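1. My questions concern the predicted model and sequence given below.
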Amino acid sequence: MKKIFTAVLIFILLGLGIVAYIYYPRLNLITGFAAKNQCSCVFEANRDPGTVASQDNGFDPVDLAEYEIDYEKRSASATVFGLKKRTAQFNPGLGCTLLPEGSDKNDLPEASPERVQTPVAAPYPYGHESPQDTVFAEVDTAQLEIALENAFLEEHKTRAVVVLYKDHLIAERYAPGFSEETKLLGWSMTKSITSAVLGVLEKQGEIDLEQDHLFPEWEEDERAQITINDLLHMNSGLAWEEDYTKISDVTNMLFLAEDMSEVQLYKPLVGEPGSIWNYSSGISNLLSGFIRDQFNSYQEYLDFWYKELIDKIGMHSMTLETDLAGNYVGSSYSWATARDWAKFGLLYLSEGNWNGEQIINKDWIDYTVKPVEGSNGEYGAHFWLNAGGLYPDVPRDLFSANGFQGQHVFIIPSKDLVVVRLGLVEHPDFNINTFLREVIKAVDSFSE
């Protein structure tokens, strides 16, 4: 019996040793991701922590995390086997911020955005009243129902779908536990929000796409020649590794850095600006820092995103989260309801015009959807494109805001469509081509 016990103990210790060898270098990232997502889902989206742990954080290796929720302090902590405790703290108006080791909530920014959220007495999407019960003769409602049914098959893990056609809501569905009031994380769809804010600044004459000499830190070398256009197109020539499976530039930035806008700032050139397309979340946070530099005060920076864009188009549910330095995490952290995400798509479908007011220049929208050389027709100015035919059964004029785990705001001008899909599974496991083909078939019923 003693020999058996000893053998079992050795086996357990060996197993723990293997796990430690594999995961210990990444524990900071695992517990950082787990704590941040748990905090935001619970305190920003008002969701049940158990469901968040099993669903949102229920994938390898994040599913190793164990949690502590402090409702009084409004914080969430995570550990793995009791190791590498990381804590995220909720800060009203700014969402949850992951605290670096050794920090506490006293380090959080004290300011918060001042928002004007006056309800508009009009039907959704332009107002805050119930959508009009509109019937379009050309819309095949039975086919639309098929598209929704397929989107919500259990294996697809879809949480929300909203379809706007000719400025009207024609379809909407939510998974159990979610509703039109549920805020959902956009992940990299936030990059498109950042692009839109720059579009507003461009319309107001505050910036120019070919503007260079963007940061004092670049004045002494060739980085001074990098333009806003280069940054928006992700072809700055700066070094960057976007790999979420290991310790890399992007994981270090999101889960270790106090000031995310600085991580890309100090990277060297590895190619000529404008010549190499390299997707970088660091670029988006660098642009957030650039936007901050355009204002005389931190409060103006916080307010501008909402005053001139988000609240102006009635996305009142949206929250942009900040890093410890107070920068909006322009690469990844924005929360909004599916209906409000659809409003963002409608702004772009309407060529920057919101119900009669030009928020962003039409020329900026045209620029946004022009493919970047080297992206195979798949990328524009912080938006994804179908110009290269990635989705063969979908019009080539489709462009979209995309995020991790299958967050999408699809804009299809030729079909007068905005389609929002939010979930936990991305293409090809959730087949975007099939989903959009079925939706388009529903509004193309007369062409059959």
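-> Perfect, thanks for sending it. Residues are numbered from 1 along each chain as shown.

2. Going by C-alpha atoms from here, please, whenever you check contacts or count neighbours.
-> OK.

3. Centre-most residue in the protein?
-> Centroid-nearest residue in the chain, with C-alpha atoms, centre = their mean: Trp187, separated by 2.4 Å.

4. Once you drop chain neighbours, what's closest to that residue?
-> Ser332 (4.2 Å; C-alpha to C-alpha, 6 or more residues apart in numbering).

5. was I right about the one you found contacting Thr194?
-> No - between Ser332 and Thr194 there is no contact under C-alpha atoms under 8 Å: 10.0 Å.

6. I'd guess Trp335 is in a strand, am I close?
-> Yes - when classified by DSSP: H, G, I helix; E, B strand; the rest coil, Trp335 is found to be part of a strand.

7. Relative to Ile432, how far out is it?
-> 22 Å (C-alpha to C-alpha, to the nearest Å).

8. got it, and Ala53?
-> Distance from Ala53 to Ile432, by C-alpha to C-alpha: 26 Å.

9. what do you get for Thr182?
-> Per C-alpha to C-alpha, Thr182 is found 23 Å from Ile432.

10. ok, which stretches of the stretch 251-400 of the chain are helices?
-> All helices of the stretch 251-400 of the chain, identified by DSSP state H, counting those that start in this stretch, fall at 261-265, 281-293, 298-305, 338-349, 362-368.

11. try this one next to it:
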Amino acid sequence: MKILKRILLLLAVTLILVVIINYPKLNILSGFSAKSTSSSVFLANRTLAFTDSTDNNFSPVNLATDKVNLEEKYATSSALGLLTRKAVYREGLGSVLVTKDYDSSKQPLTPQRNRLENNKAYPYGNVTQRDTIFSEINYQQLNTAVNSLFKDVYETRAVLVIYKDQIIAEQYGEGFTKDSRILGWSMTKSIMSTIYGIMQHQGKINVQDKAPISEWQNDDRKEISIHNLLQMNSGLEWDENYDKISDVTKMLFLEKDMTVMQREKPLTGKINASWNYSSGTSNLLSGILRQELGSHQEYLDYWYRELIDKIGMNSMVIETDMTGNYVASSYAWATPRDWGKFGLLYLHKGNWDGDQVFAPEWTDYVVEPTPTSNGRYGAQFWLNAKSRFPDVPTSMYFADGYQGQRIYILPEQDLVIVRFGLKKFNENSFLKGILTAIE
């Protein structure tokens, strides 16, 4: 009997130790699942079953058990029954992971939107385009290239090809249509960068100025410019690793205010000579925008008034953290056609149907290669300057999101290509196929 008690005690102690050691992992695991579930069900209007079988169906996230409350609009996720996280949906702000002290009765500020509708055809409105046949396009080859990404169910969710402002190919995976909101993940960084371009065009900010961070004024970080932050070349410490507990996973799934972590990091590299991809930097930049725009309400409104609704991306919602900051690193949702409008804005160097949203020079700025990035990165956009994709023009640049969310902008070809999915793919082969069909 004593031996049995000792064995049971040993097992109990072992279990407690396992839980303690893995608690942070379980916290992040259940946090990812709760946030993903809430956004998918309440913002993207998918079912819980669909979400669990697709977005949350990868290890170790699939170890969590998800539930939704459709009336009160929240989701909970339990990691092995040991730890439960909750994410709440707020109209206009999307979903957010909350802590136990979250007060659901307190109404947060929300962006005031003006979703203009007109009778113009896409992209300057949402009326169906007239059929246009281009003699230079081999449509059979084009369809073959697009179809190549839909061989596996759920691998690709949407592909949209826009040539000379005309949709020439559009295809959706099972469960998705032209009206489906899809998460852009890190493509949100490119949206945030564009807000800086608009503010610079309006004379509200100069990206070459030193970053207005009071905590940096008594050490070497005071020399970091907004430009360095936009190029992710500040020299600040940051660990962007999604396979373990790292700076980025702690920020996204544990922090109430996501603008703080990067601000508190020390210099570990040389300013303007230490490119290091950092989602924390993007959220720090979001916090600077809130500071510079003067009030929380103006910060919330500005992104929509001056960019998103101005070019008719009416489906877009950028989610905020618990303290009301736009999560500029990761959380913008929109339909593929609205994401396509964003690509076209850059293709036309900031001109939208006669309105200059940002200066043409801003387009040149975002594609200027960041020092020490080996030609791969600009100002919150990715580049092909060093032929990362050998069969694609070096002038091509793109917004890039987790799991292969992409907006490719090809200025020489007058072409924008949008792709959404759950898996990475052979980008060079796909793009080559489309280019071959057009050229």
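-> Here it is on my side, so go on. This structure is a prediction, so every number in the text was calculated from the model and none was measured.

12. wait, which of the helices of the stretch 251-400 of structure 1 is closest to Val394 of structure 1?
-> Proximity to Val394 of structure 1 (C-alpha to C-alpha) singles out helix 338-349 among the helices of the stretch 251-400 of structure 1, at 16.0 Å.

13. counting contacts, what elements does that closest one pack onto?
-> Applying 3 or more C-alpha pairs under 8 Å, 6 or more residues apart in numbering; DSSP states H and E, we find helix 338-349 of structure 1 packed against strand 158-165, strand 407-412, strand 417-423.

14. Please name whichever of these is nearest to Ala78 of structure 1.
-> Among these, strand 417-423 sits nearest to Ala78 of structure 1 (C-alpha to C-alpha), with 23.2 Å.

15. Where does the aligned partner of Asp131 of structure 2 in structure 1 sit: helix, strand or coil?
-> Using TM-score structural alignment as the criterion, the counterpart of Asp131 of structure 2 in structure 1 is Asp133. Under three-state DSSP, Asp133 of structure 1 falls in the coil class.

16. show me the contacts for Pro273 of structure 1.
-> Gln225, Ile226, Asp230, Asn235, Ser236, Gly237, Leu238 (C-alpha atoms under 8 Å, 6 or more residues apart in numbering).

17. separation between the equivalent of it over in structure 2 and Asn283 of structure 2?
-> Matched to structure 2 by TM-score structural alignment, Pro273 of structure 1 sits across from Ile271. Per C-alpha to C-alpha, Ile271 of structure 2 is found 19 Å from Asn283 of structure 2.

18. Could you do Ser395 of structure 2 as well?
-> For Ser395 of structure 2, the distance to Asn283 of structure 2 - C-alpha to C-alpha - is 28 Å.

19. Of those two, give the one with the bigger neighbour count.
-> A count of neighbours by other C-alpha atoms under 10 Å puts Asn283 above the other of Ser395 of structure 2 and Asn283, at 27 against 16.

20. you'd agree the more buried one is up against Tyr331?
-> No - applying C-alpha under 8 Å as the test, Asn283 of structure 2 and Tyr331 come out as separate, 10.9 Å apart.

21. quick one, strands of the stretch 201-350 of structure 2?
-> Here the stretch 201-350 of structure 2 has its strands, by DSSP state E, counting those that start in this stretch, at 317-318, 332-334.

22. residues in structure 1 matched by the last one, start to end?
-> In this case it means strand 332-334 of structure 2. So strand 332-334 of structure 2 sits over residues 334-336 in structure 1, by TM-score structural alignment.

23. And the contacts of that stretch?
-> 182-187, 189-190, 315, 317-321.
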